[in-house]
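> Structure here, sequence nowhere to be found:
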């Protein structure tokens, strides 16, 4: 385990490189000395957090931020759906009670940008009195920057925690069939069908079949065909030839190699099936890994492989989702709020988040840091898969306002495929149904 991190005063926070490494900072300690952390001492800021492991880590160490900066923090964690509603109501009022907001990128990015609710922090990031030199755009994964920036290239938030999609695979089942981890979609299909063995009671592949929840599975395939669900010009690509091929792949894997009843599976049912040791591959987010290595919950402890998404016909991509933390445009304490955001995504806090199993930082330097990795309870291969996924990260859902409607409508079409629907027919029907909804949202 990495050295235990106790209460961090300003003096210890700015201590030697060796001490910083022990904190999981990877030698970034002296760099913090260039930031005038005490400049806004006495300022009070409000922080609106999603109730989650990420929010809990921030609240747990909040006093350290106050010790470092002298800034008083009033933070609140609220369950996700309620937090989104509360944030929208207060931001719409023009005078929210909070200066910092925790946002879900794949749901709220477009909404927040169109409404102008976030402050542009691009200038703060270039100011050496406000930003330590290790916090650079290049340290965030490509998907993180796509989420954090608007179309004008302004940085409107800091990427906080990411969920890359990867393949969990059962090494024992692969070995029994003499199979190697697939490098391409084609090899993945071959392996899945070979692993589906009625006599052995095993299945080759599992992923979400439940409508709405299943859309990221299909987009994971679509990205491998080199296409986004909505292109750069705002055109729906959901009935394109590539989208139909991705739907065919979805249908084949989930009807030829998956457990019965998969049309009702969300991530929890998929995880349960994989935990039993009867499934060869499971496609989902990296954050669902810890129970697989828990002897009290899992029959596959020590048998799990963690693989980067195989290559598609035109690209290799890991569908990516995540959340960020930003300063509200209405805040009267933007610089102080920005210091909080910077602290939240710092190497120290990112290491804590990762080691606690509460999330994966968007910053590659945290994942690459040897001291941080020592304290991670998951196998090294899991971290390797996370790092590898970060290098091929692509947004897993389109950046649009009606994301829920998109997932509902496309999801129904995908679920229909599991009952024998025709991929081209279902994708065209879903596209026609969603198109006017998307057009209305952009005009609003």
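It's in. Computed from a predicted model, the values in this text were never measured in an experiment.
> all contacts plus neighbour counts: C-alpha atoms, from now on.
Noted.
> so residue 354 touches residue 360, yeah?
Yes: counting by C-alpha atoms under 8 Å, residue 354 touches residue 360, with 5.5 Å between them.
> Of those two, which one has the most company?
Each of residue 354 and residue 360 has its neighbours counted (other C-alpha atoms under 10 Å); residue 360 has more, 28 against 23.
> got a list of what residue 408 touches?
For residue 408, the contact set (C-alpha atoms under 8 Å, 6 or more residues apart in numbering) comprises 211, 212.
> rerun that using 10 Å as the cut-off
By C-alpha atoms under 10 Å, 6 or more residues apart in numbering, the residues touching residue 408 are 211, 212, 213, 214, 215, 402, 414, 430, 434.
> just these now: which is nearest residue 110?
Using C-alpha to C-alpha, residue 402 comes nearest to residue 110 of the contacts of residue 408, at 9.3 Å.
> from what I can see that closest one touches residue 111, true?
Yes: at 9.1 Å, residue 402 and residue 111 qualify as touching, with contact defined as C-alpha atoms under 10 Å.
> more crowded one of the two?
Counting neighbours by other C-alpha under 10 Å for residue 402 and for residue 111 shows that residue 402 has the greater number, 20 against 17.
> hold the first one in mind and look at this next one:
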């Protein structure tokens, strides 16, 4: 079987450990195709939409699951074995993977977003990170902590263009400030003043306190920067916590603190809800074998195996209720409570201040969003790089989004 997955640390670990699965299933061998996340999304979307049959197991997000299940593109996963315990999957995560009462993907790890910060730098500067910070505080602290002579930057944020890269962060930021993609009549909102305020805040913050070349940095690039001590703060996926606190990988492992994703003075945080999941395309000829692998990789037994090899702090987080009830995990993972609080704070059904016709914290739950998010993300990345102004980027985003929504029949 061919497994398509993303080049994140937890998936790399899964590939290394997959020999255990092959030993238990001697008739099955695995071929791995590991890609950067923008490329993965393009490849698996093309393959499943054309029924290409290139992959037997796909790593997809909770954005795709219900849309693809409705299209009949995914194999149901309602028979992963008597001991699989699907009821143990966290309700917020399970809901996003269920269509008409049936599970269509199994979560490998789940996440929200939060602030990761250098406690040593905060202490030296006489700053205290609130548990529930505002964007105004984040902006002030980032500028105060920037030390370009020593290559320490106040904040690292996603700038790489992509609907799941910079737009994951910027959409969440916008939602927490009162911006929205669409009003209740599906009219695009990038021509509204709140979007100007949001994007200008982001560009100014990164210009004043971000690292050079930020417009090409995604999750993995910012992870490397933070681990090497070059970021005072990083706001990104909660799953990063185990990597920034691992002394084998992180130079700052003993001085990392955590806080909720910031808010803009409202009750909406810049939190997202995401899971990387394993799913079986309907085009596969090996559905039973694929389901056997998914049952292995997303089981409680797999979690225990990772703990035995790499320690409890490094197990895939954010998917099972039982993990957060496990005292060994909570003792080993200083970030466990904040991860759980962040996941519980994310509200996909009501993500922003004003009403919206869509679900999704860092994405919009319509099929067109992949194209829309990528195109708008390119404009916003160009604004960060200084190739276009904030006003021009928003004007271009508004024009493109209006055109696509008319094509889709959402507006006239």
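Alright, I've got the coordinates. As the structure is a computational prediction, the values presented were derived from the model and not from experiment.
> Mutual contacts of residue 354 and residue 360 of the first structure, please.
54, 161, 366, 367, 383.
> Residue in the second structure paired with the last one?
When the two structures are superposed using TM-score structural alignment, residue 383 of the first structure falls opposite residue 336 in the second structure.
> Next, count neighbours for that match.
Counted with other C-alpha under 10 Å, residue 336 of the second structure comes out at 21.
> Name the nearest residue to it, ignoring sequence neighbours.
residue 330 (5.9 Å; C-alpha to C-alpha, 6 or more residues apart in numbering).
> gap between the nearest residue to residue 275 of the first structure once chain neighbours are set aside and residue 289 of the first structure?
Spatially, and ignoring its direct neighbours in sequence, residue 275 of the first structure is nearest to residue 298 (4.9 Å; C-alpha to C-alpha, 6+ apart). Going from residue 298 of the first structure to residue 289 of the first structure by C-alpha to C-alpha, to the nearest Å gives 11 Å.
> who touches residue 192 of the second structure in this structure?
179, 180, 394, 398.
> quick check, nearest of those to residue 263 of the second structure?
Relative to residue 263 of the second structure, and with distances defined as C-alpha to C-alpha, the nearest of the contacts of residue 192 of the second structure is residue 179, at 12.2 Å.
> hang on, isn't that closest one packed against residue 270?
No: Residue 179 of the second structure is beyond contact range of residue 270, at 11.4 Å (criterion: C-alpha under 10 Å).
> quick one on the thing from earlier: could you list which of the contacts of residue 192 of the second structure belong to helices?
The helices, defined by DSSP state H, take in 394, 398 from these.
> Most neighbours among the contacts of residue 192 of the second structure, which one is it?
residue 180 (26 neighbours).
> hang on, that one packs against residue 193?
No: counting by C-alpha under 10 Å, residue 180 of the second structure sits too far from residue 193 to count as a contact (11.3 Å).
> Throw the contacts of residue 192 of the second structure into CSV and include distance to residue 207 of the second structure, thanks.
Output for those, formatted as CSV (distance: C-alpha to C-alpha, whole Å):
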residue, distance to residue 207 of the second structure
179, 22
180, 24
394, 18
398, 24
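> Closest one of the contacts of residue 192 of the second structure to residue 25 of the second structure?
residue 180 (48.1 Å).
> mind checking how far that closest one is from residue 123 of the second structure?
36 Å.
> ok, now residue 52 of the second structure?
Taking C-alpha to C-alpha, one finds residue 52 of the second structure at 55 Å from residue 123 of the second structure.
> Over to residue 389 of the second structure?
From residue 389 of the second structure over to residue 123 of the second structure (counting by C-alpha to C-alpha), the distance is 36 Å.
> go on, residue 373 of the second structure?
38 Å.
> Compare those two and say which one has the larger neighbour count.
residue 373 (24 against 11).
> quick one: which of the contacts of residue 192 of the second structure is nearest residue 200 of the second structure?
Taking the contacts of residue 192 of the second structure together and measuring to residue 200 of the second structure by C-alpha to C-alpha, the closest member is residue 394, at 10.4 Å.
> thought the closest one was touching residue 194?
No: here residue 394 of the second structure lies out of contact with residue 194, judged by C-alpha under 10 Å, at a distance of 11.1 Å.
> returning to what we had before: what helix or strand is the residue nearest to residue 336 of the second structure on?
Using DSSP states H and E, residue 330 of the second structure sits in helix 327-332.
> and that helix, which residues are buried?
In terms of neighbour count (16 or more other C-alpha atoms under 10 Å), helix 327-332 of the second structure has its buried residues at 329, 330.
> Need the shared contacts of residue 354 and residue 360 of the first structure in JSON lines (columns: secondary structure and distance to residue 260 of the first structure).
Converted to JSON lines, those look like this (DSSP: H, G, I helix; E, B strand; the rest coil; distance: C-alpha to C-alpha, whole Å):
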{"residue": "54", "secondary structure": "helix", "distance to residue 260 of the first structure": "35"}
{"residue": "161", "secondary structure": "strand", "distance to residue 260 of the first structure": "34"}
{"residue": "366", "secondary structure": "helix", "distance to residue 260 of the first structure": "40"}
{"residue": "367", "secondary structure": "helix", "distance to residue 260 of the first structure": "37"}
{"residue": "383", "secondary structure": "helix", "distance to residue 260 of the first structure": "32"}
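> farthest-separated two in those residues?
54 and 383 (18.3 Å).
> List the contacts of residue 44 of the second structure.
Residue 44 of the second structure neighbours (C-alpha under 10 Å, 6+ apart): 4, 5, 50, 52, 53, 54, 55, 57, 58, 59, 60, 281.
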